[in-house]
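Enquirer: what follows is a predicted structure for the sequence shown.
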Amino acid sequence: MCGITGWVSFDRDLAASAETLDAMTETMSCRGPDDRGTWIGGPAGLGHRRLAIIDLPGGRQPMSEETPEGTVALVYSGEAYNFTELRRELTGRGHRFKTDSDTEVVLHGYLEWGEAVAERLNGMYAFAIWDARRDKLVMIRDRMGIKPFYYYETPDGVLFGSEPKAILANPLARSRVTLDGLRELFTFVKTPGHAVWDGMHEVEPGTVVTVDRTGLRRHVYWQLETRPHTDDRDASIARVRELLDDIVRRQLVSDVPRCTLLSGGLDSSAMTALAARMLGEQGERVRSFAVDFVGQAENFVADELRLTPDTPFVHDVARESGTDHRDIVLDSNALADPEVRARVIRARDIPAGLGDMDASLYLLFKAIREHSTVALSGESADEVFGGYLQFFDEEARKADTFPWLVRFQQHFGDDAGVLRKDLTASLDLGAYIADSYQQAIAGVQRLEGESDFEFRMRKICHQHLTRFVRVLLDRKDRASMAVGLEVRVPFCDHRLVEYVYNTPWSLKSFDGREKSLLREATADLLPRSVYDRVKSPYPSTQDPKYAIALQEHAKELLSRPSHQVFDVIDAGLVERAAFRDAPQISQASRRGLERTLDLALWLDMYKPELVLS
């Protein structure tokens, strides 16, 4: 896993701009602490920071191949889990390899198949190829958008990088955020291709973007498609298990220490149990890690979202699967630490606004990195198998909006509730969400003969797999790579996603519960407590000391009334929340404080030009 960046400028020779390319590359040092490299060839420059996972001595980048027609150079971030099969096929076609890395397989795959190499890869990846034979840059992103990839068009070419910070390190990129960028920040809606920063875009999942002297073009090589599902219940359960066995086995391949993220929920428990069984066959114990908070298990208070604390279920799985387990226990001081907040914002490049859940994820990954370099996560199983409350909420099912927004304010507080009234009017977030929703459902294909209810559920599943999951995948990637930890997501394997997406809702919930297919496919591996457990989201601290710490930081910010944050945030709302008695702080007030502090720190760190009209 790595960080990539680059610059194509058709009107100049970039040899004279090596310093700028170096600066862009160094912004990716957190993603690749093990090695660095740059390559310049005429109008193109590529930069790479490496986190060594496969073929530690042989996978250095940028990697290039000389052909009679010119150089083909690659920078690559990710893992191709089928690289051994592709290597055999390419060897049979006459290719010769100098390393054992998957990077070289991808490079030779491009030499053999061109841009169509993307269709042959199974994995998570974002890579760029400069093809001097055709004076063309090719940028390719994995099907589900697991690995981030951004670009910024310039008058004579393009800048690109794994993260916005790499692009913003180039003087050609303006650090500018318009109303559309703020709309994206305050709606919990992920618009495909949107990067918040003005002029910057994402390479969309399942997409190839090419840039040459005639301009920029996009080609979609994969998207969710509606297909008939002919397997009955037993066959569907068996196929899910068959896929999971293959996926987890492939994703355990690593030349560095591995582990699993274990929450005690169905997804991570099933994955951990599978990994434990497979590694046990090799005489190895899987390591597992869980996040917890000081005093949370003993003083847990159930609410509508979280009926049970994670820890007892985590320990049940660890015992039954025989993992080498460790709880990472965090206190409120660490969660509210402004330095941790700054590291989270630096990792994300935006004030993402998930507060202690972002901080705890970063701190969890930081602690894990002391023991392992690769972690397997249960992320995206809820989107694939139908695990969230909104899948079963009748109001959310029928709403003409994104179903996760129906109860969002009730559970997490109003994201936009802290904004100044004049800015709220300018943003018109309701219209933005409505337009985004219509775009999201426009392309969902209906199966012939599909009932109205099944089609409604198909659209809900589609929204989660193409919008909601991308928010969480980006969060996971950026927090993990900020500490040089590679997180793999088995449930995002496109074969599993395609198969389960096309199972009717009646099969996904055949026993009236969430994730029925996954539960039955892994029932032989799970403790009964986990098998029976109701879905519980990623944990959040309940310690009142955390809210008190937020109040103190907010009071300090209020002592600087000229701070730019108050051009966006309603200072009166912040003041009322900051001086309220701690026991009376609502979820909305706490979230408002987190939002304000994140935004203020982001403005201090990035100094963006805000265009508020």
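Expert: Received the coordinates, thanks.
Enquirer: C-alpha only now, for contacts and for neighbours.
Expert: Will do.
Enquirer: OK, contacts around Trp505?
Expert: Contacts for Trp505 (CA atoms under 8 Å, 6 or more residues apart in numbering) come out as Glu454, Met457, Arg458.
Enquirer: ugh, wrong one, Glu163
Expert: Met28, Pro148, Phe149, Tyr150, Asp349.
Enquirer: quick check: the last one touching Ala166?
Expert: No - with contact defined as CA atoms under 8 Å, Asp349 does not reach Ala166; the gap is 10.2 Å.
Enquirer: of those two, who's got more company?
Expert: For Asp349 versus Ala166, neighbours defined as other CA atoms under 10 Å are more numerous around Ala166 (26 against 18).
Enquirer: could you double-check that the more buried one lies in contact with Thr27?
Expert: Yes - at 5.5 Å, Ala166 counts as touching Thr27 under the criterion of CA under 8 Å.
Enquirer: go ahead and flag the most central residue of this structure.
Expert: Geometric centre of the chain, nearest residue: Leu473, 1.7 Å, by CA atoms, centre = their mean.
Enquirer: ok, for it, nearest residue in space, not its chain neighbours?
Expert: Setting aside the residues directly before and after it, Leu473 is nearest to Ile146 in space (CA to CA, 6 or more residues apart in numbering), at 5.7 Å.
Enquirer: which SS class is the one you found?
Expert: With DSSP: H, G, I helix; E, B strand; the rest coil as the basis, the three-state label of Ile146 is coil.
Enquirer: same thing with the one 5 residues further on?
Expert: For Tyr151, the assignment made with three-state DSSP gives strand.
Enquirer: if I've got this straight, Val75 is in a helix?
Expert: No - assignment of Val75 by three-state DSSP gives strand, placing it outside any helix.
Enquirer: which residue ranges of the stretch 451-600 of the chain form helices?
Expert: Taking DSSP state H, counting those that start in this stretch to define them, one finds helices in the stretch 451-600 of the chain at 452-463, 469-481, 494-501, 505-508, 516-521, 528-532, 544-558, 571-578, 587-606.
Enquirer: second structure follows, compare the two:
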Amino acid sequence: MCGITGIFHHAEPDRPVDPGVLEAMTASLTHRGPDGEGTWRAPGIGLGHRRLSILDLSENGRQPMADATATLLVTYNGEIYNFRELRATLEGKGHRFRSTSDTEVLLLGYREWGTEVVQKISGIFAFALWDAAARRLFLARDPLGVKPLFYSDRAGTLRFGSEIKAILSDPEVERTPDLEALDAFLTFSYTPAPATGFAAVRQLLPGQCALFDRRGGRFWSYWGCPYRERPARGDFAAAVAEFTTRLDRVTAAQMVSDVPLGAFLSGGLDSAAVVRAAGRARQGPIHALTVGFDVPGWDERDVARRTATRLGAEWSAQAVALDATSLVPALSRHMEEPTADSSMLPVYLLCREARRRFTVALSGDGADEILAGYDTYRATRMAAWYRRLPATVRQRIVAPLARRLPLRDRKYGLHALANRFVYAAELGPGRDHCAWRIVFDDRLKDRLYTPAFRGHVAEPVAAYARHVAEVPPQREALAGLLHADTVFYLPNDMLVKVDRMSMANGLEVRVPFLDPEMVTFCAALPGEFKLGRGRIRKHILRESLRDSLPPDVLDRPKSGFNVPLQPWMRSTLRDLMLDTVRARRSELGELLRLDELEAVADEHRRRTADHAHALFAVLMLALWFENAAHAWKTRAGRRVALLDQSPHIG
């Protein structure tokens, strides 16, 4: 992976690009590309690149890269897994290559196919390609949104970058917060694309392209919903065999690398399947890494060891300390949008340890969203039955009983699960599923939001829920839920976390389950192949591994990469949250009732309620304001009046 950035004065083609600004934007991404730096400028356009060398480690692979005519230039982040096949095709059409990198395949692929090149390449990517003859800039992001691409188009100038901090390195960019984005962040603990926390900064959606020229920007999507009207029908055993073959094939394709490559291995099925496929492709042991934490009940090393032994992997494990108080502020500077997924901490530590051993890591991310790996899918089925109870029974008996359940500091405590269930079930079909992960529900917003903030924002759950309806109505209900999670939750939370935490360590992470071939194949499977008998999560994956893993590993409950947030928010992180909120009270006081926030924190401390995730979101919001003021090169002494924006209409 790499870091890309640039400036295009599309309304003033002769306006020079400030070299100091371009260099600052590029330097802000050094962590993403520690192996080299390059910038290029011409009238009206400037491109920057930070290189993490993976393929063709020579100087021939440097970027920004130009073709032989110097009329096409590209700055590119990612990997094209079918670049060798495309190279052969292009050579057959008369193109001549000067390197062995996948970057040049992208460049000459555009020469041959124009913007349709995105339909030809298979990989994870974000790039900006300058076509000097047409004086236009072409931007694109991979189909599932593994790699990010942010932009700001203001006053005839486009700025873009792999991270927001690159764009904010230009002092011309306004840093006014986007109030609706901040509300969505507090609702979900992540910021849904195309928004970011800043009104002036947006991001391309997964599978989206943009073309900028003198007339401005034009956007379109080249990847759509992979679910068709009818699922494929056939024998389950044959589907298991085909699933295994496809996963082996796409994993092998993703192992192309000129630097050391390994894999993450937890105690779960997803990483085990990738490690097995990688071992088969290598025809020998793959280096698999597990990290364990100094918190009882939150360590999967023993399970991972048994998995590695059965799979014949070259296994290593590392115990690490979870020092949340020092880690959270540091990691907040990488999680820019803002984001409050607390599992960023263990993911960061995993990536840090991985980088000491290899440069490229294979991960099992994405399997839960395409194969029904979350208990929320079962909960949604149950919610339909639950709503058949009379409303008085649900609201006057069940809901009060759920609130009285004892609080436990567990990964998936019954109190938290029951209360999320009864709240979300009342929202109705579609919205119930999208509400399982809500952090700030309406009751908490009514309590903590200032009236001015409450009046400025819309209700964000609908944006999530509308993706459920994008699946053809002939398909089973599960298909809509999986699609919504794949296009909303996955790229806005899970993939953001993995990208920022891996790139903070200069580590490239590849995700075989999110190869478009795998996603399309799994979308075609009947729902019962994924959620077997309405309750067996990732049924087809589980059966694929039946002969490879011990039964106690194969059938153990889902664990997840979580942290003990409940006790932390009663102790050290509570203090950090309150201190940071007080330091940024001028901004936060316009959004939240700070006296009531202290009361909520006190309820959590006294164990009369579980507000851990909401309080952590407030902490990350306070740190976001702190970073916007100091860490991301904002102008000293400048403060934005948040609520001078127009209210939401509609």
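Expert: Yep, that arrived. Remember, predicted model here, so these are calculated numbers, not experimental data.
Enquirer: coming back round to it: can you put the contacts of Trp505 of the first structure in CSV and add neighbour count?
Expert: CSV is the format used below for the contacts of Trp505 of the first structure (neighbours: other CA atoms under 10 Å):
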residue, neighbour count
Glu454, 16
Met457, 20
Arg458, 24
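Enquirer: among these, which one sits closest to Gln296 of the first structure?
Expert: Met457 (35.5 Å; CA to CA).
Enquirer: report the separation between the closest one and Gln410 of the first structure.
Expert: Computed as CA to CA, to the nearest Å, the Met457 of the first structure to Gln410 of the first structure distance reads 23 Å.
Enquirer: same deal with Leu485 of the first structure?
Expert: Here the criterion is CA to CA. By it, Leu485 of the first structure lies 34 Å from Gln410 of the first structure.
Enquirer: please say which of those two ends up with more neighbours.
Expert: Under the criterion of other CA under 10 Å, the comparison of Leu485 of the first structure against Gln410 puts Leu485 first, with 26 against 11.
Enquirer: sorry, back to before: between the helices of the stretch 451-600 of the first structure, which gets nearest to Asp292 of the first structure?
Expert: Across those, closest to Asp292 of the first structure is helix 544-558 (CA to CA), at 14.3 Å.
Enquirer: re the thing from before, CSV for the helices of the stretch 451-600 of the first structure, including distance to Leu159 of the first structure?
Expert: Below are these laid out as CSV (distance: least, CA to CA, whole Å):
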stretch, distance to Leu159 of the first structure
helix 452-463, 30
helix 469-481, 20
helix 494-501, 29
helix 505-508, 43
helix 516-521, 42
helix 528-532, 47
helix 544-558, 36
helix 571-578, 38
helix 587-606, 19
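Enquirer: out of those, which gets nearest to Gly280 of the first structure?
Expert: Gly280 of the first structure lies closest to helix 516-521 among these, at 19.9 Å (CA to CA).
Enquirer: from the contact counts, what lies against the closest one?
Expert: Packed against helix 516-521 of the first structure by the contact rule (3 or more CA pairs under 8 Å, 6 or more residues apart in numbering; DSSP states H and E) you find helix 233-251, helix 381-385, helix 505-508.
Enquirer: closest one to Arg528 of the first structure among the ones you listed?
Expert: Closest to Arg528 of the first structure of these is helix 233-251 (CA to CA; 18.4 Å).
Enquirer: circling back to that earlier point, nearest to Thr38 of the first structure, of the helices of the stretch 451-600 of the first structure?
Expert: Nearest of those to Thr38 of the first structure, taken as CA to CA: helix 469-481 at 19.9 Å.
Enquirer: okay, the angle between the closest one and helix 452-463?
Expert: Relative orientation of helix 469-481 of the first structure and helix 452-463, computed by axes from the mean of the first three to the mean of the last three CA atoms, to 10 degrees: 30 degrees.
Enquirer: can you point out the buried residues in helix 469-481 of the first structure?
Expert: For helix 469-481 of the first structure, a neighbour-count test (16 or more other CA atoms under 10 Å) marks Val469, Arg470, Val471, Leu473, Asp474, Arg475, Lys476, Asp477, Arg478, Ala479, Ser480, Met481 as buried.
Enquirer: take the residues you listed and write them to JSON lines, including distance to Arg249 of the first structure.
Expert: What follows is the buried residues of helix 469-481 of the first structure, written out as JSON lines (distance: CA to CA, whole Å):
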{"residue": "Val469", "distance to Arg249 of the first structure": "23"}
{"residue": "Arg470", "distance to Arg249 of the first structure": "24"}
{"residue": "Val471", "distance to Arg249 of the first structure": "26"}
{"residue": "Leu473", "distance to Arg249 of the first structure": "21"}
{"residue": "Asp474", "distance to Arg249 of the first structure": "24"}
{"residue": "Arg475", "distance to Arg249 of the first structure": "25"}
{"residue": "Lys476", "distance to Arg249 of the first structure": "21"}
{"residue": "Asp477", "distance to Arg249 of the first structure": "21"}
{"residue": "Arg478", "distance to Arg249 of the first structure": "25"}
{"residue": "Ala479", "distance to Arg249 of the first structure": "25"}
{"residue": "Ser480", "distance to Arg249 of the first structure": "22"}
{"residue": "Met481", "distance to Arg249 of the first structure": "23"}
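Enquirer: which member of these is positioned nearest Ala359 of the first structure?
Expert: Ranked by distance to Ala359 of the first structure (CA to CA), the buried residues of helix 469-481 of the first structure are led by Ala479 at 8.8 Å.
Enquirer: quick one: contacts for the closest one?
Expert: Taking CA under 8 Å, 6+ apart, we find Ala479 of the first structure in contact with Val344, Ala347, Arg348, Asp358, Leu361, Tyr362, Phe365.
Enquirer: and with 6 Å instead?
Expert: Taking CA atoms under 6 Å, 6 or more residues apart in numbering, we find Ala479 of the first structure in contact with Tyr362.
Enquirer: circling back: what is the neighbour count of the residue nearest to Leu473 of the first structure?
Expert: For Ile146 of the first structure, the neighbour count with other CA under 10 Å is 25.
Enquirer: for the equivalent of Trp624 of the second structure over in the first structure, which non-adjacent residue is spatially closest?
Expert: Using TM-score structural alignment as the criterion, Trp624 of the second structure maps onto Trp602 of the first structure. Taking CA to CA, 6+ apart, and ignoring the residues beside it in sequence, Trp602 of the first structure has Pro351 as its nearest neighbour in space, at 6.1 Å.
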